[in-house]
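Engineer: Whatever this is, show me its structure:
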Amino acid sequence: MGYARWDSDDWSDYAAGQAGRSREEVFTRRSLDPEFDPLNIRRRESRDSAQNPESNAIIVAFDETGSMGSIPDAFVREGLGTMVQALLDRRPVSDPHVMVMGFGDAWCDRAPLQVTQFEADLRIADQLSRLWLEGGGGGNRFESYNLPWYFAARRTSIDCFEKRGRKGYLFTVGDEPPPPKLLAAHVRAFLGDDLRRDLDNAELLRAAGRMYEIFHVVVEQGSHYRSFPDEVEQGWTRLLGQRVLFLADYRQLAEVIVSAIEVNEGRDPDAVVASWDAAAGTVAKALRRLPAASRRRGLLGYFGRSTR
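Structural biologist: All right, here's what the predicted structure looks like:
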């Protein structure tokens, strides 16, 4: 729900406790946590509170198949603290509430979607470490990136949009192309909703885009991207155009996410890049196709015009 507040000292203690531990020691789940099972979740809410009076919802959804397990592992050790602290210090949006999703392949995985709660304090890290890194995926050359879009559109309520007309943010992260569509059978099996038909990606993006600014981060170090870069780039560009961010170093995902939010909120891309030290090169590459605020009119029209 996001009723607490981030404390940098708490994060430092937490991160120190993860140092030297293996991925298996950090992510100890060997099955889906019922708390994160979409079948058990009616709604996730981001609500204003005394400590976060103008909350802004941010969703980060990780592909946790195969080699992509390195992404949430790096994020729980360092990236999460970098992201939240940078959001608080730079203030592209106020009072960030962060939800983490893990997703896989609905065609073959046992838990193709896992969903934490919106939180604003160290509970973000605790929930992230309780995700099950199933490490599955199949040979179909895509993962179920559209499950987070569906959940965001149908199962979230966020005060930033409902009270202030400000969209939240939704980032999917992975190295494979998007799936062709979302099957009604998969929605029924993994979320419990009885759809009459399959849903194509464009309508899912329109539905989620009513409340969220949607981006996808392509992990260039992923094995699929290294083998089929043109396939991945073309598939995502057809769907999201300039909102595809190419991540050269997965350890700098946090800086790329914060930078994309800053530019989308109207800050100059060159100034944003220059504000980073070691991550400047990675951020510059990721933002190279993202339009500055003055050039975003057509892009907003595709996803549904913001009411800000």
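
Engineer: Going by C-alpha atoms from here, please, whenever you check contacts or count neighbours.
Structural biologist: OK.

Engineer: Which parts of the stretch 1-150 of the chain are helices?
Structural biologist: 8-18, 23-26, 70-74, 80-90, 123-129, 146-155 (DSSP state H, counting those that start in this stretch).

Engineer: helices or strands up against the second one?
Structural biologist: Pointing back at helix 23-26 there. Judged by 3 or more CA pairs under 8 Å, 6 or more residues apart in numbering; DSSP states H and E, helix 23-26 is in contact with no other helix or strand.

Engineer: and this one, so I can compare the two:
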Amino acid sequence: MGNGRWSSTDWQNYAARNVSGKSRTELFTRRSLDDAVNPARIAMRESRDSADNPQSTPIILAADVTGSMGMVAHKLMQDGLNTLATEIYARKPVTDPHVMAMAVGDACCDQAPLQVTQFEADIRLADQVRNLWLEGGGGGNGGETYMSAHLFAATKTAADAFEKRGRKGYLFTIGDEPVLDGLTREQAARVMGFETPRDLSSHEILTMAQRNWEVFHIILSNEGYARARPDAVLRSWKALLPERTIQLGDVDRLAETVVSAIQINEGAHPQDVTASWSGSTALVVAEAIRGMAPVPARRGLRRLFG
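Structural biologist: Predicted structure coming up:
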């Protein structure tokens, strides 16, 4: 998947018909898991080059949708997807973005602990995001099964970026809770639809995912669990991603933070990235990316703007 290109005009027309003025429950009407986004029913999700996108870059946004975290999907639908696509086109940290959205829950108790869209490059992504079920569950067990997103990325994605060009995609998990430690054999079978020889730890799953993906986690530091117990959340994620755990204070700036992290990982200097945003966005981004070090670009330093 991944034909077409994102257009602000297409988004404006789509939003006027389907998004503007709608509450979360009006926007996300599904009340059960659709087989089309059920990872156990999916053999593979593909990001392939095309005439529209000859140098495709797969990007996964895996958002917690338990409890109040359904707001993340709502924010993405309100304008986050449009901001993400248009800013990547404008700044060019990577080429030809193909975006997948995931909805993450709790494999211990949720009916839909993971949902997965296709990789899309145009407005079709919006319809797929709206088809996700915001179950709103979670088990009160001190975390969510974020690692299901990493396991899917490691085992059920294929992309020309890493198969043809040796370029990794980007995977961002997003939420307010600690990460539960991996998946049991039973959970993997139920959620992913395949057998594993034993339980898989978070470290094992993360190592698998990092073969083809640049992996980050964004803690929504002013929301829910993270607001009440920030040290517990940070400790959980820093143990896995010590230099790639981002603390975001304003969920309204999620898309800008994702774009900024990609820019820095592709070689831009954090101070230059911060200065490229205006007003309060610059302040939020500066705090979020604090501690991220510039990474030497693998193919020559990319420009901040195209």
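
Engineer: Drop the TM-score for these two in here.
Structural biologist: After superposition, the two chains reach a TM-score (TM-score structural alignment, normalised by the length of the second structure) of 0.95; 296 aligned residues with a CA RMSD of 1.2 Å.

Engineer: The helices of the stretch 1-150 of the first structure: which one's closest to residue 275 of the first structure?
Structural biologist: If you check each of these against residue 275 of the first structure by CA to CA, helix 80-90 wins as the nearest, at 10.2 Å.

Engineer: That closest one vs the second structure, average offset?
Structural biologist: With mean CA distance after the TM-score superposition for the first structure, helix 80-90 of the first structure departs from the second structure by a mean of 0.5 Å once superposed.

Engineer: what's the distance between the most centrally placed residue in the second structure and residue 177 of the second structure?
Structural biologist: Closest residue to the average C-alpha location of the second structure: residue 61 at 1.3 Å, with CA atoms, centre = their mean. Distance from residue 61 of the second structure to residue 177 of the second structure, counting by CA to CA, to the nearest Å: 16 Å.

Engineer: quick one: which of the helices of the stretch 1-150 of the first structure is nearest residue 244 of the first structure?
Structural biologist: helix 146-155 (14.8 Å).

Engineer: name the helices or strands packed onto that closest one?
Structural biologist: Helix 146-155 of the first structure is packed against strand 96-103, strand 181-182, helix 201-209, with contacts defined by 3+ CA pairs under 8 Å, 6+ apart.

Engineer: average gap between it and the second structure?
Structural biologist: Here helix 146-155 of the first structure, set against the second structure after superposition, deviates by a mean of 0.2 Å using mean CA distance after the TM-score superposition for the first structure.

Engineer: Can you name the next helix or strand after that helix?
Structural biologist: Note on helix 146-155 of the first structure: by DSSP states H and E, the next helix or strand toward the C-terminus is strand 156-158.

Engineer: and residue 16 of the first structure, how many neighbours does it have?
Structural biologist: 11 (other CA atoms under 10 Å).

Engineer: just checking, residue 112 of the second structure touches residue 31?
Structural biologist: No - using CA atoms under 8 Å, residue 112 of the second structure is not in contact with residue 31; the gap is 10.7 Å.

Engineer: can you list residues touching both of those two?
Structural biologist: 133, 135 (CA atoms under 8 Å, 6 or more residues apart in numbering).

Engineer: what about those two, which has more around it?
Structural biologist: Taking other CA under 10 Å, residue 112 of the second structure and residue 31 do not tie; residue 112 has more neighbours (24 against 12).

Engineer: Just list the residues touching the closest residue to residue 275 of the second structure other than its chain neighbours, thanks.
Structural biologist: In this structure, residue 275 of the second structure finds its nearest non-sequential neighbour in residue 282, 6.6 Å apart by CA to CA, 6 or more residues apart in numbering. Residues near residue 282 of the second structure by CA under 8 Å, 6+ apart: 274-276.
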